[in-house]
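>>> just to be clear, the model below is a prediction. Sequence and coordinates:
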Amino acid sequence: MTIKEKYQISRRNFIKVSAATTAGMSMMPLGGCNVEKVPAPMKRKFGKHDFMVTTLGLGGQASLQWTPEDVDPVPIILKAFDLGINYFDTSNLYADSQLNYNKAFQKLNLIPGKDSYNAELRKSIWLTSKTAMRWGNPGWPERENVRNWSNGENVECAVDDVKRSLTQLFGDGNGWYPEGAYLDMVLVHTLHNEAEIDVLYEGLETPLDPDGNFGALVALRDLRDGTNLTGMNPKNEKLIKHIGFSGHNNPPAMIDMIQRDEWGILDGMLVAINANDRLMFNMQHNVIPVAEAKGLGIIGMKAFADAAMYHKESRWSRNPEDVYRQVGEPGLPSRPLIEYSLTTPGVHTLIIGIGQIDEDPMKCQLVQNLYASQIEPDGLTDEERLKIEQLAANAKDGKTNYFQMGKEEFVAGPRMLKKEEKAGKNVFSWQTAFAGDEPISHYEVLIDGQVAGTVKHKPQTLKSKPFVFETDKSGAEVLVAAIDKTGNRMQAKLV
């Protein structure tokens, strides 16, 4: 099987076809769910990578993880391939999700080593799995606020999780995987806090001791490069192509994760982004611009807040009843929610879990999500995005993003303000401020109440390269104010 060539669809024709999704009303079907009538998916360059990714990716949760009794998840995966989708998501925390992919891959001839193996089809897709193991080798110490977990019974570290993914996706599910099996990317799953980041960077920021403990990143680098610096890759296998991380909750921690990468290890970020983002400590004006500036491939998720926009309480899904199996609803159509995520600057693709597919394209989540994702990065105006925010805020009074840090935890102003004297001048430096409802425009440096100068804000990609301002002026009080595009000020005082 190959991913079929589709015809391109215009924005006008898309609106006609997807009117039901917009209005939350029924519409005449397109004559059965014939994928030959579905457009070629729109694609975007995936960050710095030589890969054009479809704007819609298949999420590894929903019915692939919490499978209802009357749903077979394998046809969902097969249909995604048939529709031309080329980004596929799963995780070692998603129950049988990886095993369901294996069943589909058997049918698609994607198992390396078999005579029927379709290497070209395998090269045409991007397959990502995840590990929530923060350590790179077994025998690690317990650390406060550092959680390590996997669904694998014998998993002791991130390397074990990668091999678990490979055996479940391409092998026998019991440890064996065929030669030539690989993952396009492994994400450090659901990053929570700085304590976890400290562990992840052990062996990079600290001397690497193969006989001691080290974090997941240096071990994953061995699996990417075919090296054995850690002792965890004795066969010098190349099992993964890229390394990244995911996060739902903590924009400052996610920024810290990116800024501490002095080695160019990180290639991708999976981030929660939906129309209620700005009701929280938002991602769109904080971590997403930093990831974009670093060249990461950026994958959006939680467009429907894990179904909390619809039928489910604002909590993590935990059973098949939590899986949403309709296409939007009359008061909150799905299309604008998808469009909002995909017109957030920096986002390249959006993964959505599928509850069910249907022969009627108006009832088929996969087909309707595909149509809704046919939008350019600048396909909505600021006013249109604001209207979608207002619509989404009606869902549970805007309290849908249970997974995301609240505004009450917002830390304002430039951080870690310092002063040095160099060549007779005062040199002030600081770490990036965090944005509120609007993006930061610039910084003002005030000495004894007078503006000494301004510095344009741009995403800070490395902690070792802070914002800097030099002046020959001096005074008793120095303030640095971060000013957003509407003029709001957040300032810090040099102490």
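On my side now, so go ahead. Because the structure is a prediction, the values reported are computed rather than measured.

>>> going forward, measure contacts between C-alpha atoms and count neighbours the same way
Fine.

>>> which other helices and strands contact the host helix or strand of Ile258?
For Ile258, the host element (DSSP states H and E) is helix 251-259. Packing partners of helix 251-259 (3 or more CA pairs under 8 Å, 6 or more residues apart in numbering; DSSP states H and E): helix 194-200, helix 287-293.

>>> in the last one, what counts as buried?
Same thing as helix 287-293. Val287, Ile288, Pro289, Val290, Ala291, Glu292 (16 or more other CA atoms under 10 Å).

>>> state the distance from the fourth one to Phe467.
Right, the one you point to is Val290. 14 Å (CA to CA, to the nearest Å).

>>> same question for His285.
18 Å.

>>> check Gln65 too.
In this view, Gln65 and Phe467 are 44 Å apart by CA to CA.

>>> more neighbours: these two, which one.
Set Gln65 next to Phe467 and count neighbours by other CA atoms under 10 Å: Gln65 wins out with 27 against 19.

>>> quick one, what contacts that one?
Tyr94, Ala95, Asp96, Ser97 (CA atoms under 8 Å, 6 or more residues apart in numbering).

>>> what's the local residue count around the residue lying closest to it once chain neighbours are set aside?
Nearest residue to Gln65, sequence neighbours excluded (CA to CA, 6 or more residues apart in numbering): Ser97, at 4.9 Å. Number of residues near Ser97 (other CA under 10 Å) recorded here: 26.

>>> A further structure is provided below for comparison with the first:
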Amino acid sequence: MNYRKLGKSGLRVSEISLGSWLTYGSSVEKETAIRCIDKAYELGINFFDTANVYARGESEKVVGEALRKYPRESYVLATKVFFPMGDGPNDRGLSRKHIIEQCNASLKRLGVDYIDLYQCHRFDPETPLDETLQALDDLVTQGKVLYVGVSEWTAVQINDALHLADKNGYDRIISNQPVYNMFNRYIEESVLPLCEREGVGQIVFSPLAQGLLTGKYKPGQPVPQGSRAANPEQKMFIERYLTENNLQKAAQLEKIAAEAGMPLANLALAWILRQPGVSSAIIGASRPAQIEQNVKASGVKLTPDLLQAIDEVLES
């Protein structure tokens, strides 16, 4: 496993990291989830990402329990705050009240004394940015949080937060967690250039386009039984990717991957990691074998000819 700096901070994270969205605490049984986390740790993954809202806190409990057997300093634990955790008017967003209360609740569920990376799960237009940043800075000062980040913020929002932090002496954002894959490249236009300039690392999610870039979905064929697209609770997240055009492109990319001697998923992950501004790619896994395969993408360098062949497919 190779490791990269998270932005311009001193924190080093594994190029491949493990997430728990749509899996741990809900669709994947607890014992299987723990086996996946154990396998990830064994293979050198040191960055584990979750969020308070995943299965309404149950994901944090599973992740915390699985990691408890390992030395706390040996892994980087990330969670998030923003989405509703109750029905009350203050049970959501990035107000000081919600941030502080949810940080304390996450610490309890995870069973740890501090969170390595605490992330704003989305931007909150209803709360002054200064209030949000000051609350996060207070958590850092208290030692409950070591670093702060955001997820799916625009370049303008990230830039505003950095300037406000510099102006008021708040702890600076070191990471952004956006969606990024071969079929969703929006961050390349403005988010990546800004963040590379400002030292904000990208921890990208959905690197395999919700499973489209694993090769399991074929043009003109029904979705496989047991796949995410066949799950009534999860299919909404992948359906937007399953267009005939995308399926055809995925089939062409699978041929390119085979000629390069690797599975499509590893080609897709290596393609993401070609970006110097990307610190880590978050994979999801329902079986330890998936992790064993995906970690092989770490350290893979794609040749210029291979990158050109990929671009020709994606731009067609």
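On my side now, so go ahead. On a predicted model such as this, the values are computed, not experimentally measured, just so you know.

>>> average offset between the helix holding Ile258 of the first structure and the second structure?
Compared with the second structure after fitting, helix 251-259 of the first structure deviates on average by 4.3 Å (mean CA distance after the TM-score superposition for the first structure).

>>> residues of the helix or strand just after that helix that come out buried?
Counting by DSSP H and E, the element after helix 251-259 of the first structure in chain order, helix or strand, is strand 266-272. Judged by neighbour count (16+ other CA under 10 Å), strand 266-272 of the first structure contains these buried residues: Leu266, Asp267, Gly268, Met269, Leu270, Val271, Ala272.

>>> show me where the second structure has its helices.
Using DSSP state H, the helices found in the second structure span residues 30-42, 58-67, 96-110, 129-141, 155-168, 191-198, 235-238, 244-259, 264-273, 288-294, 304-314.

>>> need these in JSON lines (columns: distance to Glu15 of the second structure).
JSON lines is the format used below for these (distance: least, CA to CA, whole Å):
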{"stretch": "helix 30-42", "distance to Glu15 of the second structure": "12"}
{"stretch": "helix 58-67", "distance to Glu15 of the second structure": "19"}
{"stretch": "helix 96-110", "distance to Glu15 of the second structure": "23"}
{"stretch": "helix 129-141", "distance to Glu15 of the second structure": "25"}
{"stretch": "helix 155-168", "distance to Glu15 of the second structure": "23"}
{"stretch": "helix 191-198", "distance to Glu15 of the second structure": "17"}
{"stretch": "helix 235-238", "distance to Glu15 of the second structure": "24"}
{"stretch": "helix 244-259", "distance to Glu15 of the second structure": "20"}
{"stretch": "helix 264-273", "distance to Glu15 of the second structure": "7"}
{"stretch": "helix 288-294", "distance to Glu15 of the second structure": "11"}
{"stretch": "helix 304-314", "distance to Glu15 of the second structure": "19"}
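
>>> deepest in the core, which of those is it.
Per residue and on average, the most neighbours among the helices of the second structure fall to helix 264-273, with a mean of 24 (mean count of other CA atoms under 10 Å).

>>> find the centremost residue of the second structure, please.
In the second structure, the C-alpha nearest the mean C-alpha coordinate belongs to Phe205, at 3.6 Å (CA atoms, centre = their mean).

>>> if anything else comes up later, I'll come back, but that's it for now.
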